[in-house]
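Chemist: heads up, no residue letters with this:
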């Protein structure tokens, strides 16, 4: 019976793969070792294939449940799994279950797009940044409603579909993977961690009682600042002492006004990197961005529409950054994106 099931699974696998041709094997930063196949009729469409082995029946059940649940996720901006194969074998009198997972694969990412603007000495278009923001917020809100979070938001982990839309792979896409906090704690791997998370890393807490959703919002704020400024935000961290210089982040964000970015966009970033008590979650951001969705999708120039009035402008160079999270100058509520009282 077992051999018959295995043959059936192999036949299904062959049916799935017959339209594809192997391109290469590579070590992916999030997926690990994968094989990449291209569609025979379209080289622009690629899929990944990776193998995972469970050594106990209990682990096999957990792993299968994990990937089946993930396969059911339905969001345009989350990387899709569309095939799971389960094969059983016995090695040295030990039962093993091997899973073959196949899903959509994207070579390009936002970090590469940023490098292209740097090489051309051009600014990252604000309209494109709004589209990226809206799509990431939609995907992360979907994860939030399913009790998950992305866990490692950074430019190289934001992938680009051939149609230029954004695709994400959350940290536990792979069963048993570590999130950014765990990598920082156990491997001392640099991550865009929020101040409250970095404090927990410094205290070496394995299970911090922290809102990881808000931690992801902070990481997205830094990523947007990085794209707009075309400068890595690693410079705002002292990774040895495990401190983040939020005052310098705020100042860098304010300087985006001089580069031609709208007050609305800089205020959005400011809210994302604000203190955890007032920082929005993705569900909050989605509600706010819903009021601008049509404008974002129609490439409205927010700089012209929401330009700060001359009377409300502040001199960036003369601003005094005396307290963390203190925004210099007065912000007109009509130009804000999210405030504690829920305005946008």
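Modeler: Received it, and whenever you're ready, just let me know what you need. Note that the structure is a prediction, hence the values are computed from the model and not measured. Residues are numbered from 1 along each chain as shown.

Chemist: contacts, neighbours, all on C-alpha from now
Modeler: Noted.

Chemist: burial measure for the residue nearest to residue 174 when sequence neighbours are not counted, as a count.
Modeler: If you skip the residues right next to it in sequence, residue 174 has residue 31 as its closest partner in space, 6.7 Å away by Cα to Cα, 6 or more residues apart in numbering. Here the neighbour count serves as a burial measure; for residue 31 (other Cα atoms under 10 Å) it reads 17.

Chemist: isn't there a strand covering residue 85?
Modeler: Yes - counting by DSSP: H, G, I helix; E, B strand; the rest coil, one finds residue 85 located in a strand.

Chemist: how much space between it and residue 78?
Modeler: When Cα to Cα, to the nearest Å is the yardstick, residue 85 and residue 78 sit 21 Å from each other.

Chemist: enumerate every residue touching residue 80.
Modeler: When contacts are counted by Cα atoms under 8 Å, 6 or more residues apart in numbering, residue 80 is found next to 71, 73, 103, 104.

Chemist: take this one as well and set it beside the first:
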């Protein structure tokens, strides 16, 4: 590998990182091995550092370009990458690497869910509407950018100090397994949509078929997983109960029955109807995130102000 000019990037990195103090190394669900730092002036502000060693200048440039493009994605509910450095080797014996710094939030929706379970409390419907609204805003933004989240799970939905949603899409780190690959190789699944289950049932060329899916299909598959995630929060029953993982099938009627039962727990019919729409078995009938974002516009002020607008819809 040849010489390169890294001086400015090094200085920029040193200037930024001096405002933070190292806390620990962790193995993160989605980001892999990262370092966590506290802001020196505000311990509540944390960042992560991700470093990837590169085997060639070409690989370094590809990774650097990927993260630079990711840095351009800005949405209130999407984890931000705010610094990217690609450091080429100075000597042939040196190792090239890419470093990124981004927002870090340690709390997740899983912790809030577990707290409610332990306290024998159900989610307040106003809280669930805010979660729904914020996730839709983020995923509709990704859809507009020709991307999809691809990993909507309760423990992959992060929370800031105010309880607002922060998301990390499945391919922020290049080379990470997507949910379909996780299911295929690790027998791991999370509220798979009917179309993803159909792929798993195929005898051959599963990954090839997955790679051919368009963004609309992938986003509508996310909508189904999203609906199942909200159903789990509201019903407090794990989504795995609806699946036969050996046969790669789901009990769709049981899903519908669980959604219909939510009114007995005090949830409104409008909430129930939204979940029924998100969990439609027919992908052609199931709404996309941009469509749902438009549908929620009339309720936006009430959702953001935590107004119990849904009470008039309770049977």
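Modeler: Thanks, I have it. These figures come from a predicted structure and were not determined experimentally.

Chemist: one step back: which of residue 85 and residue 78 of the first structure has more neighbours?
Modeler: Taking neighbours as other Cα under 10 Å, residue 85 of the first structure and residue 78 compare with residue 78 leading, 22 against 17.

Chemist: thought that one was touching residue 171?
Modeler: No - between residue 78 of the first structure and residue 171 there is no contact under Cα atoms under 8 Å: 11.8 Å.

Chemist: do a quick rundown of the strands in the stretch 1-150 of the second structure.
Modeler: Residue ranges of the strands in the stretch 1-150 of the second structure, as given by DSSP state E, counting those that start in this stretch, are 20-28, 32-39, 46-54, 81-87, 96-104, 107-108.

Chemist: now render those strands as TSV, adding distance to residue 157 of the second structure.
Modeler: Below are the strands of the stretch 1-150 of the second structure laid out as TSV (distance: least, Cα to Cα, whole Å):
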stretch	distance to residue 157 of the second structure
strand 20-28	13
strand 32-39	16
strand 46-54	16
strand 81-87	17
strand 96-104	12
strand 107-108	6
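
Chemist: mind checking the SS state of residue 261 of the first structure?
Modeler: Residue 261 of the first structure falls in the coil class when you classify it by three-state DSSP.

Chemist: please apply the same query to the one 5 residues further on.
Modeler: The three-state label given to residue 266 of the first structure by three-state DSSP is helix.

Chemist: which ones are touching the counterpart of residue 238 of the first structure in the second structure?
Modeler: Superposed on the second structure with TM-score structural alignment, residue 238 of the first structure falls opposite residue 244. Applying Cα under 8 Å, 6+ apart, one finds that residue 244 of the second structure lies in contact with 250, 251.

Chemist: for residue 175 of the second structure, same thing?
Modeler: Contacts for residue 175 of the second structure (Cα under 8 Å, 6+ apart) come out as none.

Chemist: so what corresponds to it in the first structure?
Modeler: Residue-level alignment of residue 175 of the second structure against the first structure, with TM-score structural alignment as criterion, gives residue 176.

Chemist: shouldn't its match be within a helix?
Modeler: No - Residue 176 of the first structure: not assigned to a helix; according to three-state DSSP it is coil.

Chemist: could you measure from it over to residue 202 of the first structure?
Modeler: Here the distance between residue 176 of the first structure and residue 202 of the first structure works out to 24 Å (Cα to Cα).
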